[in-house]
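J.: have a look; sequence and predicted model below, questions after that.
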Amino acid sequence: MNLKQLYYFKMLAKTEHMTQAAEQLSITQPSLSHSMTELEKELGTFLFEKNGRNIRLTKYGHFFLSYVERSLNELEHGEKALKELVSPDRGHIDLAFIYTLGPYFAPLLLKEFQTIDAHQNISFSFYQGNTKNIIKSLKAEQSDIAICSMITPDDQLHFEPIAEEEIVLIVPLDHPLAYFDEIDLKNTAGYPFISFNKKSGIRPMIDAMLAEVNVVPSIVCEVEEDHTMA
């Protein structure tokens, strides 16, 4: 049984006329007749019976038709929904981004996107997380596009740099380092650190910077995003 046979069966059930059904399906009458014979053989029962010069559904044909119509309608709805989903003018986008982009960058990006008339029928869902979890959701196809904080070589993904930000050191106002306009990272040795956790895309960068000046940070707390850190 295949999808084409079901469409043929539905049309023949509608017209109850082999020649008319074949014309509307743009196939030959023998092809239609052969297809229905094969379908009946597979189902193990007659779906049609002669009615003078025409044909009509048997009670088994009526029974089967209800299932065929529901199945084909569901497939047509699915096809329509899928075409809308992948349409450049409508559909839904699952966007993932790191926590630090939530307060400003992501809302601004969405606002600018929606200023284009062709984008008015496109909706969004937002997912926030750290870089490792975001990349995981992207590879699992739970997200369509993601904005993270580092490029991780991966054959399954394409990375494109879109922005640069400075990495800065922040301290309390009464901290000994707060009295300097600038410092060398060596001067941070011996002080406790609040750092991003290891799932953060920026954590490897910070570890590498400190390793370059032979500083092994004493991390007393790990967080996921910079507002909590501050």
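T.: Nice, thanks for sending it over.
J.: rest of the way, CA atoms for contacts and neighbours
T.: Noted.
J.: just the buried residues of stretch 219-230, please?
T.: The neighbour-count check on stretch 219-230 (16 or more other CA atoms under 10 Å) flags Glu224, Glu225 as buried.
J.: now that stretch, how far from the centre of its chain.
T.: 30 Å (CA atoms, centre = their mean, to the nearest Å).
J.: just checking, Leu185 touches Ala211?
T.: No. Contact between Leu185 and Ala211 fails when scored by CA atoms under 8 Å: they sit 9.9 Å apart.
J.: element containing Pro88, please.
T.: Under the criterion of DSSP states H and E, Pro88 resides outside all helices and strands.
J.: contacting residues around it?
T.: His119 (CA atoms under 8 Å, 6 or more residues apart in numbering).
J.: quick one: it and His119, what's the gap?
T.: 8 Å (CA to CA, to the nearest Å).
J.: any common contacting residues for these two?
T.: By CA under 8 Å, 6+ apart, no residue touches both Pro88 and His119.
J.: three-state assignment of Pro103?
T.: Under DSSP: H, G, I helix; E, B strand; the rest coil, Pro103 falls in the coil class.
J.: burial count for it?
T.: When neighbours are counted by other CA atoms under 10 Å, Pro103 registers 10.
J.: all strands for this protein, in order.
T.: Ranges of strands in the chain, per DSSP state E, are 48-51, 54-57, 90-98, 121-129, 145-147, 192-196, 218-223.
J.: another structure for you, compare them:
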Amino acid sequence: MNLQQLEYLKTIAETENFTVAANLLSVTQPALSKSISKLEDELNVPLFEKNGRNIKLTRFGRIFLNHSNIALMEIEKGVKELEDIINPNTGTISISSTSSIGTYFMPFIISGFLNTSPNTKFQFNYQSIPDILKDLKSGKIDLGFYHNIDGIDSNDEIESIAIKREEYVLIVPKKHALSNRFEVSLKELKDESFVAFCDGNKDKMLSYAEYLGYIPKISIHPSEASMLEGLVAAGAGISVVPNTPIINTNAVSIINIKENIKDKVIYMAWLKNSYMSPITKVFKNHVISSIS
């Protein structure tokens, strides 16, 4: 048994076709079939069976593939760890964030880090909070960034820390009747239409019903956080948002909120007791020091 056979097994299981798998692996079909036959002989069980014109894993094959995938993942981690030891100041950091954080927070954090560590590469994408937690657990990403940590106690393998607190403010169009106000009570907004965005779940949208005494009228749910400010500027409604430096005060007016609303908190998370590359540790410390 060798590493190549395990790679062959994985690809065949994914494609369920020897010809397609052979093309992906850049080997001949006879060579691929022979390699799998040797593996089956060694294990003394059939790993595949016919499924129409294709093939599928047998019960034995499914069991062995689970262990094979773990072995391949551990080998990949070992190779990466050795590469990191050889080059502790370079490498790739894989991170994910919710789209709202990715719009205004992550670009500044990443660009600031690249000023001091220009040889670092980032793999960065937007995900929902459940997907971020899932990919942290599977080792697909090194760090995750999100606002909401409801139910985080049920994820014992995830460690998270608060890295930034943001107070909420009201933004309105420049020509709005409230645009020249310094402060406003949420109770004054009964007749207003709101533009509201929520990462992944509109049912969890920030609600001020407890302050307003009624459920606010939502005129539009933009699909991206980056659209929210433009919609407000265009007169589609008003919105309550975290007070960030990128709010365009030429397009909208920022008004303080009289009520004491709980701040929005950004968290950084990683998998406990797992290997973290030197460059990822440096970036993690950079994030903490940048906002402290």
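T.: It's in. In this text the structure is predicted, and so the values were computed from the model without any measurement.
J.: make CSV out of the strands of structure 1 and add distance to Phe63 of structure 1.
T.: Below are the strands of structure 1 laid out as CSV (distance: least, CA to CA, whole Å):
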stretch, distance to Phe63 of structure 1
strand 48-51, 12
strand 54-57, 9
strand 90-98, 37
strand 121-129, 41
strand 145-147, 46
strand 192-196, 63
strand 218-223, 62
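J.: do you know which of these lies nearest Ser71 of structure 1?
T.: Nearest to Ser71 of structure 1 among those is strand 54-57; the distance by CA to CA comes to 18.5 Å.
J.: packing partners for that closest one?
T.: strand 48-51 (3 or more CA pairs under 8 Å, 6 or more residues apart in numbering; DSSP states H and E).
J.: run the chain-centre distance for the strand it packs on.
T.: So, by CA atoms, centre = their mean, the centroid of strand 48-51 of structure 1 is 49 Å from its chain's centroid.
J.: re the thing from before, what's the closest of the strands of structure 1 to Phe64 of structure 1?
T.: strand 54-57 (9.7 Å).
J.: what range does the closest one cover in structure 2?
T.: Using TM-score structural alignment, none of the residues of structure 2 align to strand 54-57 of structure 1.
J.: for Val282 of structure 2, what are its contacts?
T.: Val282 of structure 2 neighbours (CA under 8 Å, 6+ apart): none.
J.: what's the distance between it and Thr15 of structure 2?
T.: Distance from Val282 of structure 2 to Thr15 of structure 2, by CA to CA: 39 Å.
J.: same question, Gly102 of structure 2
T.: 34 Å.
J.: same check, this time on Thr280 of structure 2
T.: 34 Å.
J.: more crowded one of the two?
T.: Neighbour totals were compared for Thr280 of structure 2 and Thr15, and Thr280 leads with 21 against 16 (other CA under 10 Å).
J.: for the closest residue to that one other than its chain neighbours, grab the count of nearby residues.
T.: Nearest residue to Thr280 of structure 2, sequence neighbours excluded (CA to CA, 6 or more residues apart in numbering): Ile93, at 5.9 Å. For Ile93 of structure 2, the count of nearby residues is 19 (other CA under 10 Å).
J.: ok, Leu39 of structure 1 next?
T.: Quick note: Leu39 of structure 1 (other CA under 10 Å) scores 19 neighbours.
J.: correct me if wrong: it contacts Met1.
T.: Yes. Judged on CA under 8 Å, Leu39 of structure 1 makes contact with Met1 at a distance of 6.3 Å.
J.: ok, Ser33 of structure 1 to Leu57 of structure 1 distance?
T.: 14 Å.
J.: who has more neighbours, those two?
T.: Leu57 (20 against 16).
J.: output the contacting helices and strands for the longest helix anywhere in structure 1.
T.: Across structure 1, the longest stretch assigned as helix under DSSP state H is helix 59-86. Under the contact criterion of 3+ CA pairs under 8 Å, 6+ apart, helix 59-86 of structure 1 touches helix 3-15, strand 90-98.
J.: adding distance to Ser123 of structure 1, write those out as TSV.
T.: Formatted as TSV, the helices and strands packed on helix 59-86 of structure 1 follow (distance: least, CA to CA, whole Å):
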stretch	distance to Ser123 of structure 1
helix 3-15	32
strand 90-98	5
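J.: cross-check the contact I'm expecting between Asp94 of structure 1 and Ile134.
T.: No. Using CA under 8 Å, Asp94 of structure 1 is not in contact with Ile134, being 11.4 Å away.
J.: more neighbours: which of these two?
T.: Between Asp94 of structure 1 and Ile134, counting by other CA under 10 Å, Ile134 is the more crowded of the two (25 against 16).
J.: got a list of what that one touches?
T.: Ala96, Phe97, Ile98, Gln128, Ala146, Cys148.
J.: quick check, central residue of structure 2?
T.: For structure 2, the residue nearest the mean C-alpha position is Ser96 (3.1 Å; CA atoms, centre = their mean).
J.: these two touch, right, it and Phe122?
T.: No. Using CA under 8 Å, Ser96 of structure 2 is not in contact with Phe122, being 10.2 Å away.
J.: translate the residue nearest to the centre of structure 2 into the numbering of structure 1.
T.: Using TM-score structural alignment, Ser96 of structure 2 pairs with Ala96 in structure 1.
J.: in contact with that match, which residues?
T.: By CA under 8 Å, 6+ apart, the contact list for Ala96 of structure 1 reads Phe126, Tyr127, Gln128, Gly129, Ile134, Ser143, Asp144, Ile145, Ala146, Ile147.
J.: and Lys190 of structure 2, how far is that from Asp135 of structure 2?
T.: From Lys190 of structure 2 to Asp135 of structure 2 the distance is 41 Å (CA to CA).
J.: more crowded one of these two?
T.: Higher neighbour count among Lys190 of structure 2 and Asp135: Asp135, with 20 against 13, using other CA under 10 Å.
J.: not counting residues beside it along the chain, what's closest to that one?
T.: Ile141 (5.8 Å).
J.: could the contacts of Ile134 of structure 1 be laid out in TSV, adding distance to Gln29 of structure 1?
T.: As requested, these are exported to TSV (distance: CA to CA, whole Å):
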residue	distance to Gln29 of structure 1
Ala96	54
Phe97	58
Ile98	61
Gln128	58
Ala146	53
Cys148	59
